[in-house]
Structure formats: structure tokens, C-alpha cells
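Peer 1: my questions are about this predicted structure, shown below with the sequence.
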Amino acid sequence: MSATFRSLSIPNYRIWFGGALVSNVGTWMQRVAQDWLVLSVLTAGSGVAVGITTGLQFLPMLLLGPYAGLVADRVDKRRLLMLTQGLSGLWGLVLGVLVVTGSAQLWHVYVLAALLGITTAFDAPARQTFVAALVPPENLPNAVGLNSAAFNGARLVGPGIAGLLIAAFGTGPVFLINAVTFMATVVALVLMRTDELRPMPLAARGKGQVREGLRYVKGRPEIVLVLVVMGTVGTLGMNFQLTTALVATGVFDKGAQEYGLLGSILAIGSLSGALLAARRERPRLRLVLGAAGAFGVSAIVAASMPTYWSFAIALIPVGLTALTLMTAANAMVQTTTEPAMRGRVMALYMMIFMGGTPIGSPLIGLVGDVFGARWTIYLGGISALVVTVGAVLYVLRRDDLRIRYRLHQTPHLQVLNAAERSAAHASLDAESARAGRTAA
């Protein structure tokens, strides 16, 4: 088996991957249907209403993240995931029934989005860290990359399927299908060979454990820097389900099928980025910062496209850079964190990355209503560039680094610390001395 897919040789991970892929298809279908229900059925194209819905879905991550991470460190993650995945399916079922029966109102969507958000707040840190029980430590970056591939492979087909179903039958059946797909993950968890799961230390009950997690992160400046970058980009730049909906309807006057297609095209780049990430042995901070800067540039380019199809094609590099950023940041934080602290650290990571959406989504919706849909994407691209430049300058100053570019040397771009600069100067002086003796 190739290095890209090596974790799939492990039976438990293979079962998990299959169940997650099915569930993720349903999740992406619901995201498209939920936004379309609010944007085109329950309101007259209100970007603010879509932003509020998305915000309510992610607000619990912001409020409950640290405690949810502690729960993930304390309890059996497999059992916790069975509960959270089952509840997520239930919320989809209720919304589907309301829509099919013609009873759905905007406040129903708000309440169910909040309930799904509460469930996801506890599901996310357990799901992120459970992969460490499925594969050996050396395979963890690969498994994280393949998880992202499953998520974005689902994004490739889910929005397109949702668009076709919405055009043919409305949004109700999409929610019902999503409710069924959550059971795929539950079945996968039941079928696993529990004797082959890698033991994961559980945190004993005690006082101050949430603060202990915060102190641990505070003492890790590289993790803090990743959190700052991901918080900024996640809050203002990665609200794709909202921004593409606004651009599709407000700029190009397109319907559900074309909106769904944008999600699938975005996923082409995301899936490519995930597969490339699965080949990397150990992502580093420079990859996180480089991907954040590249995302900012590609988002600005996409927002400037004059036609629907040029915009759609420009979303491919947006997806690739976004996924590279997310996967590199996730793998770097997980692989450099002590196992007993991983749930709390990953919960803080998810809280900052996803929990900023309640702030960003209404703001982005307002920007779209006031300045136009294109500016919802410009805002994300510009903010990504600003935080990347700030982070690079901080690292250069903290570590006394210098960036050097040499056209006729390989590698062309070098980042040198003080010792490396001294060695380079000494080598250059020696070479100059030899050249002088030769000339003499």
C-alpha cells in the first residue's frame, strides 16, 4: 500500500474511515440544505439569518470547548462518540420531519442548529483525538490527513447530491438522509475490534483540570501561534457555506444546483490538499504559516473573478490551501501534545478555530448585505494575509531568524538562525580567502 494510504492497512482505522466517509456525505448535504432552507425558503435571501444559523451551530464550541475537552480526556472516547453521533442524527431527523410536514419555521432551525452545536462541542475533541487509539504514533499525521480526505471527499459529492435533491424534492429529504448517515459512524464504532485499540490514558477527576490545560498551552508558544492564525482564518475566512451561497445568489443569480456545485468544486482542491498532507511525516510551523498566506492570496483572487465559472475554478486553489492549512495545524498540535492533555488541547484548538464562527458568520452576513457578496470573501483573504505577516514577523524576532533568498543556490529560500548565519559568513570568508590566494 502506498505511503499516502498506509493507515488504511489497519482494520480498525479502515472501519472508522468508511463510517466517517458516509456520515460526512450526509453532513455536507445537510449544510447545503440548511443554508438553502433559510436563505430561499424561510427568508427573502437574508445573509444575516444564514449567519445567525451558522453562528448558533458553532457558538456552543466557543462556550463549552474547554469543558468538552476535559470530558474527552476523562471518559471512554468510543462510547462518547456513539452518544454524540446518535444525537446528531436525531436532530437531523427532527428537522427533516418538520420540513416534510410543512411545519418548519425559522426559530425551529435556530433551536436545532444550537442543539447540534452543543452535541458537536462534545463530539469534536473526542473525534479528533480518538484517531490516536486507532493507529500507532508514527501513523498519526497520515491518519489525520486521511480523515481530512474523507471529510473533503464527502464535500466533493455531498453538496452536488444535495443540490439535485433540493431541486427535485425540496430540502426535507436531505435532512432525513443525513439522519440515517450518522448511523454509519455508530455502526463502525460497534464493529471495531476493541482489543486492538491502542490504550489512551484517562485524566483522573480533580480540581483545576481545565486551567491545567490552559497553562499547558500557554507554555507552548508555537501552539499559541497556531491558535492565533487558525482563530483569525476560521472566524473570517473559512465560512464557505455562507460566502459561496451569498456569491452564488447575490452576484451570479444562480439556484440550488449551481450553489451545490460550488461546494463540490471547492472540495476538489480540498481533497487534493488532504491527500498531499497524508504523505507528510511531520508538519512544521512554516507549513502552517505558508498555507495561511497562500489561502489569503487565493481567496482574494477568487473574489475578483468576473463570471460564475471563473469563480468556481478559482475555488480549487482556495480549497487546496485551506485544507493544507487545517491539516498541517491539526497534525502539528496533536503530534506535539502529551497524550493525557490531548483532549483539552484539541478542544481549545477546535473552540478557537470553529468557535469564532458565531462571531464571524453574522459579521460576514452583515458585510455581504452592506458592501456586497464579494466582500465576504475579500474580508477573509485580507485577514489571512495580515495574521500571516504578523506571525512571521513575531517568529523572526523571537528566534532571531533571517530570511535569505539566493537565485543560484538550492534551496533558493533559506531561514537561518544566528548560528547558521555565522557559519554561512565563515564559509563565505574562507571561500573569499581561497579566491584571493588563487588570484595572487
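Peer 2: Looks like it came in fine.

Peer 1: rest of the way, CA atoms for contacts and neighbours
Peer 2: OK.

Peer 1: list the residues that contact Y308.
Peer 2: Contact analysis of Y308 by CA atoms under 8 Å, 6 or more residues apart in numbering lists 248, 252.

Peer 1: for the one helix or strand A245 maps to, name the packing helices and strands.
Peer 2: Per DSSP states H and E: A245 is located in helix 240-250. Applying 3 or more CA pairs under 8 Å, 6 or more residues apart in numbering; DSSP states H and E, we find helix 240-250 packed against helix 11-36, helix 47-74, helix 256-278, helix 357-371, helix 374-398.

Peer 1: dump these to JSON lines, plus distance to S148 and mean neighbour count.
Peer 2: JSON lines is the format used below for those (distance: least, CA to CA, whole Å; neighbours: other CA atoms under 10 Å):
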{"stretch": "helix 11-36", "distance to S148": "10", "mean neighbour count": "23"}
{"stretch": "helix 47-74", "distance to S148": "19", "mean neighbour count": "25"}
{"stretch": "helix 256-278", "distance to S148": "6", "mean neighbour count": "25"}
{"stretch": "helix 357-371", "distance to S148": "20", "mean neighbour count": "21"}
{"stretch": "helix 374-398", "distance to S148": "21", "mean neighbour count": "19"}
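
Peer 1: quick one: which of the ones you listed is nearest L140?
Peer 2: Nearest to L140, of all the helices and strands packed on helix 240-250, is helix 256-278, at 9.4 Å by CA to CA.

Peer 1: and L8, what does it touch?
Peer 2: So L8 contacts 14, 17 (CA under 8 Å, 6+ apart).

Peer 1: which of the three states applies to it?
Peer 2: helix (DSSP: H, G, I helix; E, B strand; the rest coil).

Peer 1: how near is it to L134?
Peer 2: As judged by CA to CA, to the nearest Å, L8 and L134 stand 10 Å apart.

Peer 1: one step back: of the helices and strands packed on helix 240-250, give the one that comes closest to V247.
Peer 2: It is, among those and with distance given as CA to CA, helix 374-398, at 6.4 Å.

Peer 1: quick one: contacts of that closest one?
Peer 2: Residues outside helix 374-398 that contact it (CA under 8 Å, 6+ apart): 225, 228-229, 232-233, 236-238, 243, 247, 251, 289-290, 292-293, 295-300, 303-304, 364-365, 367-368, 401-402.

Peer 1: can you flag the buried ones in those?
Peer 2: 225, 228-229, 232-233, 236-238, 243, 247, 251, 289-290, 292-293, 295-300, 303, 364-365, 367-368, 401 (16 or more other CA atoms under 10 Å).

Peer 1: distance between the helix or strand where Q414 lies and the chain's centre?
Peer 2: Using DSSP H and E, Q414 sits in strand 413-416. Distance of strand 413-416 from its chain centroid, counting by CA atoms, centre = their mean, to the nearest Å, is 29 Å.

Peer 1: for E431, the count of nearby residues, please.
Peer 2: 11 (other CA atoms under 10 Å).

Peer 1: A further structure is provided below for comparison with the first:
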Amino acid sequence: MLIAGGAFRDRQFRLFFGGVFFAVQAIWIQRVTLGWLAWERTGSARVVGLVAALSLLPTLFAGPFFGVLADRVDIRRASLVTNGLMAVVLAGLAMVAGQVGALGLGAAALAIGVISAAHHPVRMSLGPRLVSGDMVQHVVSATALNFNIARLVAPVFAGWIIATSGGGTALWIAAICYVPMLAVLPVLQPRALAPRAPSPFLRDLREGIAHAWTTPLIRQALLITLVFATVARGALEVLPVLADGGFGRGAAGLGFLTGAAGAGALASAVMKAAGVGAVGARIPMAVWAAAITGQGAVVAMGLAPSWPLALLATALAGFCSTWCGVSLQSAIQTDLPDGLRGRVMSLWVVVGFGTVAIGSLGIGVLADGFGISTALAIAGALGAAAMGGVAMGVRSRANRPM
């Protein structure tokens, strides 16, 4: 039986999961569509990377501030606002999808990025507060499984819709996918936070950062995520360039390439949901191995001599990405007090999503100058070296006399 099955015995979580199921489809449809429209309108890897970066950069800078707010506001109402705004932006972009250029796509991506910066700490706080503390790891596993099912199905579906009906139709479908979540949120009753005296905003922010840095398991999880997200996840954001610029496969090829990453991610998520490689008091070797292997997969994506091998390398990158992501988020979330959840998880979002903006933009710039193959190979090699440096730093700190 899947370990995630325990969370589904809770009616509130079942409702939450039903809404999130469709909302996550929207995330992947929107990602694929924005990336493809940027490539279709400009043919520039730099613009593809920039659009991806603009949808992620606000998280890098504003995420921690929204994390403080998530620990202060009504979490259910906050989720209504962020989901509703995302639907409105996608619907607005869908209306002008036939005429929008690079500037309009960049503006839409930036708006999505700002909303996402607020949405991620809200989403990561809401789910765990619907269940008892012993079910938090189950919630993380179940939501990761859902995320990666969508990662497998939605990109292929989006590629087909784009190829047959255009990007505008794909964006309308993404907007509609937020409706179920907006419908279930009013009936949810998340656990209330313990009362506490009002404190200055910056003091709350510092408290969250201090808790993350002084807790060894959280600090290590954040450092690993920082390197992995910048390179491996950054590479997965420029798949339009690899699909069409590298192999001439068009929108359908982008769907299959992104679907390959989703297939690897789904296999990893199923294993994690079944309890394989559970995280305890320290980061297990399987996570370190996946972190290094993921960088090698990025190199292989760039150097793959054929389409099937590119799909295989992308699937491996997706597998490693999810293995690291679920393991490290579980490590952080399991014993995290509700009153710190928004702030600490906003830091995880910064290094897990925000730094992807830097990686995708950097790979896009390299691809324009040297080609996508060379860009991915360089990025993967640098990522592997950085991950080795993190491992050495962790080992040195562990061996330091108390």
C-alpha cells in the first residue's frame, strides 16, 4: 500500500487533493505553452530562457516576504486569492495569444512569477495544516505524486493542443483548471496557528532564516536544492530549444520531451510514495547519488546523438529531480512547527524554484552563443562540480570538533 494512502483517509485532504490535481495540470500546461510561444515568435533560445526566468525570478526575491505573510494571514483566503489571480492572468493572456510578442510574453511571465512567489508558501503551508502531524510526510508524498502525474500527462496534452488548436486554446484550458480548486477552498478548515504576540515583519523574517540555517538537516537540504535546481531544473526549462532547435521536432516534440521528464519524475514519485528512501535525521546517500546523477543527465541531454537518447537522458533528469525534491522537502516539512512553515518553506521555494530562473537564463544565453548541446554539457559539468563542493563542505562540518 502506498504510504501516501494514509493522508487520503482524511476527507479534508481528499477535497484539497482533488482541487490541486487540476491546478497542477494548469501549471504544466502554462509552462509548456509560454515556452513554446516564446520560441515560436522569436526563434531565440535567449528569449525562451528569459521568459522562463521571468516566471521564476520573483520567487527568488519576494518569496521570503510572502513566507512571512503566509504565517500571518488566513491561509485559506490567501489560497483563494493566489489561485484566482493565476486563472485571471492566464485567461487574459489567452485572449491575446495570437498577437502577443516577446514583450507581452515577458510581462505575462513576470505576472505569473509574482503570483507564484506568493502561492508556493501558501500551498506548502495549507496541505500539512489539513492533517495531523504524523501525516505530513504522507501529504508531501501524495502531492509530489500528483505533481509528477501532471508532469507526465499535461505537457504531452499541451503539445497536442498547441499543434492542433494553438497556444490560446491551451492557455484557456489552463485557466479553467483552476476552477475546481477555487470551488473546494471555501469548505476547507485548516488547523489554526497558535496565538502569538505581534512582532515586526523583519524580525519574523530573520526568525525563519535563523531556524533554517541553525537546523543542520534543513541547511543541508537547502544547499543541495540550491545547486540541483539551478542546473538540472534550469535545463528542464529550456526544453523548447532542445526539442526544436536541437532536433527539429516542433511543438509535438516539446510535449514528448517534457513528457519524458515527467515519466522519470513519476517513477520517482511512485517510489517515494511507497516509502522507498525515507529521510530520517540525516540526508541519505541515495539523495546525494541522485543529486550527482542529475547533473550527469544534463550533460547527456546536451551530448545525446539521437532523439531516443535525448528522451532517455531527460527522463533520468526528471527522475533525479523528483527524488531530490520529495526527499528534501520531506526532510524540511516533517518536524517543522506550523508557525514557521510559511517562512521556512518559502526559503525552500527560493532555492528550489527561484534559482531555476538563473539556471534557465544562463543556459539560454550559452545556447545562443554556443548551441544547446554545448550549453547543457557545460551546465551539467559545473553543476556536478558545485554539488561535490557542497558534499565536501557538509562532511567537513560533520568532522569538525564540537
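Peer 2: Yep, that arrived. None of the values given here were measured: they were computed from a predicted structure.

Peer 1: quick check, central residue of structure 2?
Peer 2: F353 (5.4 Å; CA atoms, centre = their mean).

Peer 1: that one: what's it in contact with?
Peer 2: Taking CA under 8 Å, 6+ apart, we find F353 of structure 2 in contact with 56, 59-60, 229.

Peer 1: which positions in structure 2 sit opposite the longest helix along structure 1 in the alignment?
Peer 2: Under DSSP state H, the helix in structure 1 containing the largest number of residues is helix 140-169. The aligned range for helix 140-169 of structure 1 in structure 2 is 136-165, by TM-score structural alignment.

Peer 1: how big is the offset of that stretch relative to structure 1?
Peer 2: Superposing on structure 1 and averaging over aligned pairs (mean CA distance after the TM-score superposition for structure 1), stretch 136-165 of structure 2 comes out at 1.0 Å.

Peer 1: before we move on, what about stretch 108-125 of structure 2?
Peer 2: Mean for stretch 108-125 of structure 2 is 0.9 Å (mean CA distance after the TM-score superposition for structure 1).

Peer 1: not counting sequence-adjacent ones, nearest residue to the alignment partner in structure 2 of A277 of structure 1?
Peer 2: Using TM-score structural alignment, the partner of A277 of structure 1 in structure 2 is K272. In space, and not counting its chain neighbours, K272 of structure 2 is closest to S141: 6.5 Å by CA to CA, 6 or more residues apart in numbering.

Peer 1: residue contacts, that neighbour?
Peer 2: 3-4, 269, 272-273, 326, 330.

Peer 1: need the residues you listed in a markdown table with distance to A251 of structure 2, can you?
Peer 2: As requested, those are arranged in a markdown table below (distance: CA to CA, whole Å):
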| residue | distance to A251 of structure 2 |
| --- | --- |
| I3 | 37 |
| A4 | 34 |
| A269 | 26 |
| K272 | 31 |
| A273 | 32 |
| V326 | 29 |
| S330 | 35 |
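
Peer 1: need the helices and strands packed on helix 240-250 of structure 1 in CSV (columns: distance to N178 of structure 1).
Peer 2: Putting those into CSV (distance: least, CA to CA, whole Å) gives the following:
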stretch, distance to N178 of structure 1
helix 11-36, 4
helix 47-74, 16
helix 256-278, 16
helix 357-371, 22
helix 374-398, 28
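
Peer 1: to K207 of structure 1, which of those lies closest?
Peer 2: Nearest of those to K207 of structure 1, taken as CA to CA: helix 47-74 at 11.4 Å.

Peer 1: in structure 2, point out the residues matching that closest one.
Peer 2: Aligning helix 47-74 of structure 1 against structure 2 (TM-score structural alignment) gives residues 45-72.

Peer 1: one step back: tell me which of the helices and strands packed on helix 240-250 of structure 1 sits nearest to L416 of structure 1.
Peer 2: Minimum separation from L416 of structure 1 across these (CA to CA) falls at helix 374-398, 9.5 Å.

Peer 1: centre of the chain to that closest one, how far?
Peer 2: For helix 374-398 of structure 1, the distance to the chain centre is 17 Å (CA atoms, centre = their mean).

Peer 1: after that helix, which helix or strand is next? Please name it.
Peer 2: Counting by DSSP H and E, the element after helix 374-398 of structure 1 in chain order, helix or strand, is strand 402-405.

Peer 1: residues making contact with that next one?
Peer 2: With contact meaning CA under 8 Å, 6+ apart, strand 402-405 of structure 1 is reached by 396, 412-417.

Peer 1: of these, which pair is most distant in space?
Peer 2: The largest separation in those, counting by CA to CA, is between L396 and H412 at 18.2 Å.

Peer 1: burial measure for V349 of structure 2, as a count.
Peer 2: Counted with other CA under 10 Å, V349 of structure 2 comes out at 26.

Peer 1: ok, it touching H119?
Peer 2: No. Assessed by CA atoms under 8 Å, V349 of structure 2 is found out of contact with H119, at 10.2 Å.

Peer 1: need the nearest residue in space to G163 of structure 1, chain neighbours excluded.
Peer 2: Q257 (4.3 Å).

Peer 1: before we move on, the earlier item: just the buried ones among the contacts of helix 374-398 of structure 1: which are in helices?
Peer 2: Among these, DSSP H puts 225, 228-229, 232-233, 236, 243, 247, 289-290, 292-293, 295-300, 303, 364-365, 367-368 in helices.

Peer 1: next, the mean deviation of the helix holding A245 of structure 1 compared to structure 2.
Peer 2: Taken over the aligned residues, the distance from helix 240-250 of structure 1 to structure 2 averages 2.2 Å (mean CA distance after the TM-score superposition for structure 1).

Peer 1: same question for stretch 385-396 of structure 1.
Peer 2: Mean for stretch 385-396 of structure 1 is 2.3 Å (mean CA distance after the TM-score superposition for structure 1).

Peer 1: which of the three states applies to L202 of structure 1?
Peer 2: Of the three states, L202 of structure 1 takes coil under three-state DSSP.

Peer 1: same check on A310 of structure 2?
Peer 2: Applying three-state DSSP: A310 of structure 2 is helix.

Peer 1: and it, what is it in contact with?
Peer 2: 300-302, 304.

Peer 1: mind telling me what element V135 of structure 1 is part of?
Peer 2: Using DSSP H and E, no helix or strand contains V135 of structure 1.

Peer 1: report the separation between it and V333 of structure 1.
Peer 2: Distance of V135 of structure 1 to V333 of structure 1, computed by CA to CA: 17 Å.

Peer 1: repeat for A294 of structure 1
Peer 2: Counting by CA to CA, the gap from A294 of structure 1 to V333 of structure 1 is 20 Å.

Peer 1: same thing with P66 of structure 1?
Peer 2: 16 Å.

Peer 1: now T27 of structure 1
Peer 2: In terms of CA to CA, T27 of structure 1 sits 25 Å off from V333 of structure 1.
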